[in-house]
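In: need coordinates for the following:
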Amino acid sequence: MTNQRAYPDPRASAAPVLAARGLKKSFGRVVAIEDADFDLYPNEILAVIGDNGAGKSTMIAALVGALRPDAGAIWLNGREVTFRNPMEARTSGIETVFQTLAMAPSLTIVDNMFLGREYRQPGVRGRFFRALDRGRMRQEARRHLSDLGLMTIQNIDQVVETLSGGQRQGVAVARACAFGSKVVILDEPTAALGVRESARVLDLIRDVRDRGIAVVLISHNMPHVFEIADRVHIHRLGRRIAQVRPGDISMSDAVAIMTGAMPPPERDAVP
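Out: The predicted model follows:
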């Protein structure tokens, strides 16, 4: 990838924990993102909004290695990075819940929660025979699901394909929030959830932010965005056109900027 713009000067503002400049991704003749910039700062909830087809999910996929951008550069904590797949991003501390959820339907809830990072039993059984500590994993999985308020899941050893869409969404969100160490990215995390579960997800997002982890929330639910976000990244026609604070702009104006009915503000809202 080639740098199309320089990394933001940390002396001008707080240094972003995750940043990108000039991202481009095309699928044949279709340009999904073009000259797209991104900035996520420490201890913030950044909402990403945009119309259908604006390129939000493509940009996120490029940031975490699910797609390889055709051009541009990405930095994590000031260091330029190139993720070949989401597993590399996860190893670097970035957890992502895609709209597809990336769950293994034939495995249990516990197996999905700890997939790729299973706990081993202490001593010889774990070190040499790689025996799993399933009791500890069950305990931790139950705790994380309880934190999210998913009390409708009675048996955490049931396979994921037997869960409802909302329950699967909850498991994916709980997994990301439990293991993200630097950044948690949630793509439409409340789309399949009821009112009570959605409220618990928003509370969990706040808790993650308060633990010092930056959160990206991609959502079409404007009330949720304006309730929880510290800043809003507005995406249109494949690129970021504005960064605003919910307290400085109305919900209707944000939608107008997003759809092109209103020009973006002259200055971006940055820390």
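
In: CA only for contacts and neighbour counts going forward, please
Out: Will do.

In: next SSE after whatever helix or strand residue 206 lives in?
Out: For residue 206, the host element (DSSP states H and E) is helix 195-210. Sequence-wise, the next helix or strand downstream of helix 195-210 (DSSP H and E) is strand 214-218.

In: can you name every helix or strand that that following strand contacts?
Out: strand 45-50, strand 183-187, helix 195-210 (3 or more C-alpha pairs under 8 Å, 6 or more residues apart in numbering; DSSP states H and E).

In: whichever helix or strand residue 33 is part of to strand 214-218, inter-axis angle?
Out: Counting by DSSP H and E, the secondary-structure element that holds residue 33 is strand 30-40. Comparing the axes of strand 30-40 and strand 214-218 via axes from the mean of the first three to the mean of the last three C-alpha atoms, to 10 degrees yields an angle of 150 degrees.

In: look up the closest residue to residue 26, ignoring the ones flanking it.
Out: Leaving aside its sequence neighbours, residue 26 sits nearest to residue 32 (C-alpha to C-alpha, 6 or more residues apart in numbering; 5.5 Å).

In: next, count neighbours for that neighbour.
Out: 21 (other C-alpha atoms under 10 Å).

In: got it, and residue 216?
Out: Residues near residue 216, counting by other C-alpha under 10 Å: 23.

In: if we can go back for a sec, what helices and strands are in contact with the helix holding residue 206?
Out: Counting by 3+ C-alpha pairs under 8 Å, 6+ apart, helix 195-210 packs on strand 45-50, helix 165-179, strand 214-218, helix 222-228.

In: taking strand 45-50 as reference, get the angle to the third one.
Out: So the one you mean is strand 214-218. 20 degrees.

In: can you point out the buried residues in strand 214-218?
Out: 214, 215, 216, 217, 218 (16 or more other C-alpha atoms under 10 Å).

In: any idea how far the residue nearest to residue 26 is from residue 214?
Out: Taking C-alpha to C-alpha, to the nearest Å as the measure, residue 32 falls 25 Å from residue 214.

In: still on that earlier bit, export the buried residues of strand 214-218 as CSV, with columns for distance to residue 50.
Out: Converted to CSV, these look like this (distance: C-alpha to C-alpha, whole Å):
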residue, distance to residue 50
214, 20
215, 17
216, 14
217, 12
218, 9
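
In: nearest to residue 241, of those?
Out: residue 218 (15.6 Å; C-alpha to C-alpha).

In: tell me the spacing between that closest one and residue 143.
Out: For residue 218, the distance to residue 143 - C-alpha to C-alpha - is 26 Å.

In: before we go on, could you also do this sequence so I can check it against the first one:
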Amino acid sequence: MTIILYTLAVSFGTALLLGFLLGFFKKVFYVPVDEKVAQVREALPGANCGACGYPGCDGFAEAVARGEAPVNGCAAGGAATAKAVGEIMGVSAAAEKTVAVRACQGAKGCAANRGEYTGVKSCAAAKTVGINGTKMCSYGCYGLGDCTAVCVFDAIHIEEDGLPHVDYEKCTGCGMCVKACPQLILSTVPVQRKGAVALCSNRNTNKAILMKQCKAACIKCGKCEKVCPVQAIVVTNGIPLVDYEKCTSCGQCVSGCPTKVLKLVQDVTA
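Out: Prediction:
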């Protein structure tokens, strides 16, 4: 009985001492927490997608509080989050919602295959080992789903046509799929943008080869330039580029494109 009581007394004393020491060291090594960091973190959506360039929402919140990151730097949160964070930091914020757009129409049955790919199911891996595309068009989508793998919002999927399709109800424009695409066929555009966009990344200027590679490729005919009433579109390095300061979204280049490469942004992102 004496041993039991002695053991209990020692255990109680040890626990009391440890509790005292923990409290002491907590005060000695206490690091004050910036209230703004906690407030900013609370205002963020918690996606931890990394699109802001920081290690998750905690890292971004700390950077904002230090003045090292813009208050509208959270793409996943959009304008509402930018406004909330701006109010916490005492600055005005404007964040334009963006979404991802795919500049490739080389679907199955449209783009000629180079062969059967049997390696690691990764676009980056296939490109790293020197495979010049899974299709004859070396600029086209590999269709192996790197963009799908990095999307934390479940907003982009490889569908039956072999191409990634964006769910614009879910897409936040975070840009992670853009960074993951080794072919650079994905980009983010403002949802409020009006005007034409070219959905092809093939820079080859040989029309005969282009038509063999993909039925939906830009054939560099220049008709879009000719029909534009305000000279807002110029074929540069094989790709029709639009000056959105000039573009009136009239749609003449869209209707005039023989391979239907050009579409109005508002129709693509609808």
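
In: need the TM-score from the superposition.
Out: For this chain pair, the superposition-based TM-score is 0.23 by TM-score structural alignment, normalised by the length of the second structure; 107 aligned residues with a C-alpha RMSD of 6.4 Å.

In: if we can go back for a sec, and the angle from the helix holding residue 206 of the first structure to strand 214-218?
Out: Using the same axes, to 10 degrees, the inter-axis angle of helix 195-210 of the first structure relative to strand 214-218 is 150 degrees.

In: just the buried positions in helix 195-210 of the first structure, please.
Out: 197, 198, 199, 200, 201, 202, 204, 205, 206, 208, 209.

In: what helix or strand is residue 254 of the second structure on?
Out: helix 252-256.

In: which positions within that helix qualify as buried?
Out: Under 16+ other C-alpha under 10 Å, the buried positions of helix 252-256 of the second structure are 252, 253, 254, 256.

In: pretty sure the first one contacts residue 227?
Out: Yes - the pair residue 252 of the second structure and residue 227 qualifies as a contact (C-alpha atoms under 8 Å) at a distance of 6.4 Å.

In: still on that earlier bit, so which of the helices and strands packed on strand 214-218 of the first structure is nearest residue 89 of the first structure?
Out: Here strand 183-187 is closest among these (C-alpha to C-alpha), at 9.7 Å.

In: so that closest one versus strand 30-40, what angle?
Out: Using the same axes, to 10 degrees: strand 183-187 of the first structure against strand 30-40 is 140 degrees.

In: returning to that earlier point: please name whichever of the helices and strands packed on strand 214-218 of the first structure is nearest to residue 241 of the first structure.
Out: Nearest of these (C-alpha to C-alpha): strand 45-50, 10.0 Å.

In: now the helix or strand following that closest one against strand 214-218, angle please.
Out: Per DSSP H and E, the first helix or strand lying C-terminal to strand 45-50 of the first structure is helix 56-63. Angle, helix 56-63 of the first structure to strand 214-218, by the same axes, to 10 degrees: 140 degrees.

In: tell me what helix 56-63 of the first structure is packed against?
Out: So helix 56-63 of the first structure, by 3+ C-alpha pairs under 8 Å, 6+ apart, packs with strand 18-27, strand 30-40, strand 45-50.

In: distance to residue 251 of the first structure added to the ones you listed, as TSV?
Out: Formatted as TSV, those follow (distance: least, C-alpha to C-alpha, whole Å):
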stretch	distance to residue 251 of the first structure
strand 18-27	26
strand 30-40	21
strand 45-50	11
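
In: tell me which of the ones you listed sits nearest to residue 87 of the first structure.
Out: Proximity to residue 87 of the first structure (C-alpha to C-alpha) singles out strand 18-27 among these, at 16.7 Å.

In: surely residue 222 of the first structure meets residue 253?
Out: No - counting by C-alpha under 8 Å, residue 222 of the first structure sits too far from residue 253 to count as a contact (11.4 Å).

In: quick one: residue 40 of the second structure is in a helix?
Out: Yes - the assignment for residue 40 of the second structure (DSSP: H, G, I helix; E, B strand; the rest coil) places it in a helix.

In: what sits against it?
Out: With contact set as C-alpha atoms under 8 Å, 6 or more residues apart in numbering, residue 40 of the second structure has these partners: 61, 64, 65, 85, 88.

In: go on, residue 186 of the second structure?
Out: Residue 186 of the second structure sits next to 100, 101, 102, 103, 177, 178 when contact means C-alpha under 8 Å, 6+ apart.

In: among these, which pair sits farthest apart?
Out: Largest separation among the contacts of residue 186 of the second structure by C-alpha to C-alpha: 103 and 177, giving 12.9 Å.

In: helices or strands next to whichever helix or strand residue 87 of the second structure is part of in the packing?
Out: Here residue 87 of the second structure sits within helix 78-89, counting by DSSP H and E. Contact here means 3+ C-alpha pairs under 8 Å, 6+ apart; on that basis helix 78-89 of the second structure packs against helix 35-43.

In: after the helix it packs on, next one along is what?
Out: helix 56-65.

In: out of the buried residues of helix 252-256 of the second structure, which is nearest to residue 22 of the second structure?
Out: residue 254 (70.2 Å).

In: separation between that closest one and residue 65 of the second structure?
Out: Separation of residue 254 of the second structure from residue 65 of the second structure (C-alpha to C-alpha): 46 Å.

In: cool, and residue 225 of the second structure?
Out: Residue 225 of the second structure is 48 Å from residue 65 of the second structure, by C-alpha to C-alpha.

In: residue 189 of the second structure touches residue 100, doesn't it?
Out: Yes - Residue 189 of the second structure is within contact range of residue 100, at 6.4 Å (criterion: C-alpha under 8 Å).

In: what helices or strands is the helix holding residue 254 of the second structure leaning on?
Out: helix 223-227, strand 262-264.

In: and these: which comes nearest residue 166 of the second structure?
Out: Closest among these, using C-alpha to C-alpha: strand 262-264, at 15.8 Å.

In: neighbour count: residue 103 and residue 177 of the second structure, which is higher?
Out: Neighbours were counted for residue 103 of the second structure and for residue 177 using other C-alpha under 10 Å; residue 177 has more, 26 against 22.

In: could you find the closest non-adjacent residue to that one?
Out: Residue 177 of the second structure sits nearest to residue 147 (C-alpha to C-alpha, 6+ apart), 4.3 Å away.

In: much appreciated, bye for now.
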